[in-house]
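**Q** Fold the following.
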Amino acid sequence: MRQNPARRTALLDAAIEVLAGDGSRGLTFRAVDTAAGVPTGTASNYFANRDDLIAQVAQRTRERLTPIESEIAETMRAPRTRELVTLLMHQLLDRLRRDRSTYLAMLELRLEATRRPELRAVLVDVFSQNLRESIKFHLDADLPGDETTVVLLYLAMSGLLIDDLTVPDVLAPYPYGDLIAALVDRVTAAR
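**A** Predicted coordinates:
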């Protein structure tokens, strides 16, 4: 297997674009090579097989969707209030909208995982780690609410994100700012 990290990352990013555009059935080494603009056969030199590629794509989606540390540090200078939690939820929505392909690729992987237990195990690890880190961040930052608050926000924002990125007309009549503010107010008030 080849070891050029920049090339591997470019191939994984190309795979994300293929998944977002063509779905999991369109994810082939040839399609990744084409999307990356590299010679045919390059992806097969970096990934042992399609399962290896998919597992690494799952990890790469997590990397791409992780907030930039400096941006979070700036945001976290604010008082620890519901308004700050609301702002963090808006930033999450904005981040995923900016990298729509990654979120759509992640949705494709979720669907594929319903048919492939080995991928399901990979995604359980990736998403569980993300949720644990979100809980830790929330609690360590002394934001309003507890562990259950974070899980409820995760579940509600997941639904909002899926609709926003796939069928935005469903939520068009409802201003996102109002929805997110009400969500945070209601979830944090329950604690």
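**Q** hey, let's count contacts and neighbours off CA atoms from now on
**A** Noted.
**Q** contact partners of the helix or strand hosting residue 135?
**A** Counting by DSSP states H and E, the element that carries residue 135 is helix 117-140. Residues outside helix 117-140 that contact it (C-alpha atoms under 8 Å, 6 or more residues apart in numbering): 51, 54-55, 58-59, 62, 109-110, 112-114, 145-147, 150-151, 154.
**Q** If any of those are buried, give me the ChimeraX selection for them.
**A** Only the buried entries of the contacts of helix 117-140 go into this ChimeraX selection, using 16 or more other C-alpha atoms under 10 Å:
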select :54,55,58,59,62,109,110,112,113,145,150,151,154
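**Q** Also this sequence, please, to line up against the first:
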Amino acid sequence: MRQNAARRTALLDAAIEVLARDGSRGLTFRAVDAAAAVPTGTASNYFASRDDLIAQVAQRTRERLAPNEADVEQTMRAPRDRELVGLLMRQLLFRMRAERSTYLAMLELRLEATRRPELQAMLVEVFSTNLRESLAFHIGADLPGDETTVVLLYLAMTGLLIDDLTLPEVLAPYPYPKLIDDLVRRATATS
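**A** Predicted structure coming up:
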């Protein structure tokens, strides 16, 4: 397998675009090569199989959707209150909108995992890690709420993101800032 890290990343990013645009069935080495504008056969030189490509795409989506550490550090200078939690949720929404293709590719992988147990096991680990890291961040930063608060925010924001990035008209009547502030207020009400 080829080891050019920049080329591998470009191929993974192209695979993310293919997944977002064409779905899981459209994810072929040829489609990735075309999206990356590289010679036919390039992707097959970097990934042992389609399953290997999918596994690496799952990790790459995690990297691309992660917040910028400097941005988080700047945000976390604010008082540790509900307003900060609301700001973090709005930043999450804006980050996912900026990485719409990546989020849609991740949704395609989730759907594909319902049909492929080996992919499901891998994605369970990826998403469990995301949730554990969110819990550790929230609790470690002494933000309002407990573990259940974080899980409720995770579930609510997942639904909000799916609608916003796939069928935005569903939530169009509800202003996002108010919706997110109400969500945070209610999720942290018992803490």
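**Q** What would you report as the TM-score here?
**A** Once superposed, chain against chain, the TM-score is 0.99 (TM-score structural alignment, normalised by the length of the first structure); 191 aligned residues with a C-alpha RMSD of 0.4 Å.
**Q** related to what we said a few turns ago, tell me roughly how far the helix holding residue 135 of the first structure lies from the second structure on average.
**A** By mean C-alpha distance after the TM-score superposition for the first structure, the fitted helix 117-140 of the first structure averages 0.5 Å away from its aligned residues in the second structure.
**Q** all helices of the first structure, in order?
**A** 5-22, 29-36, 42-46, 50-65, 69-75, 82-98, 100-113, 117-140, 147-166, 176-189 (DSSP state H).
**Q** how close does residue 105 of the first structure sit to residue 45 of the first structure?
**A** Separation of residue 105 of the first structure from residue 45 of the first structure (C-alpha to C-alpha, to the nearest Å): 22 Å.
**Q** what does residue 13 of the first structure give?
**A** According to C-alpha to C-alpha, residue 13 of the first structure and residue 45 of the first structure sit 16 Å apart.
**Q** So between the two, which is more surrounded?
**A** The residue with more neighbours, out of residue 13 of the first structure and residue 45, is residue 13; 21 against 13, by other C-alpha atoms under 10 Å.
**Q** need the contact list for residue 26 of the second structure.
**A** Contacts of residue 26 of the second structure by C-alpha under 8 Å, 6+ apart are 18-19.
**Q** Which position in the first structure pairs with it?
**A** Using TM-score structural alignment, the equivalent of residue 26 of the second structure in the first structure is residue 26.
**Q** from the chain's centre, how far out does the helix holding residue 135 of the first structure sit?
**A** 11 Å (C-alpha atoms, centre = their mean, to the nearest Å).
**Q** just stretch 39-56 of the first structure next, same as before
**A** 21 Å.
**Q** repeat for stretch 6-14 of the first structure
**A** Taking mean C-alpha positions (C-alpha atoms, centre = their mean), stretch 6-14 of the first structure and its chain are 17 Å apart.
**Q** Kindly report the same for stretch 103-122 of the first structure.
**A** 13 Å.
**Q** Same question for stretch 10-18 of the second structure.
**A** From the chain centre to the centre of stretch 10-18 of the second structure is a distance of 15 Å (C-alpha atoms, centre = their mean).
**Q** neighbouring contacts of that stretch?
**A** 26-27, 31-33, 35-36, 43, 53, 56-57, 60-61, 101-102, 105.
**Q** swap in stretch 173-191 of the second structure?
**A** 82-83, 85-86, 89-90, 144-146, 149, 152-153, 156.
**Q** want to throw these into TSV with distance to residue 176 of the second structure?
**A** Listed next are those as TSV, based on distance: C-alpha to C-alpha, whole Å:
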residue	distance to residue 176 of the second structure
82	16
83	14
85	14
86	11
89	10
90	8
144	21
145	21
146	24
149	19
152	17
153	14
156	13
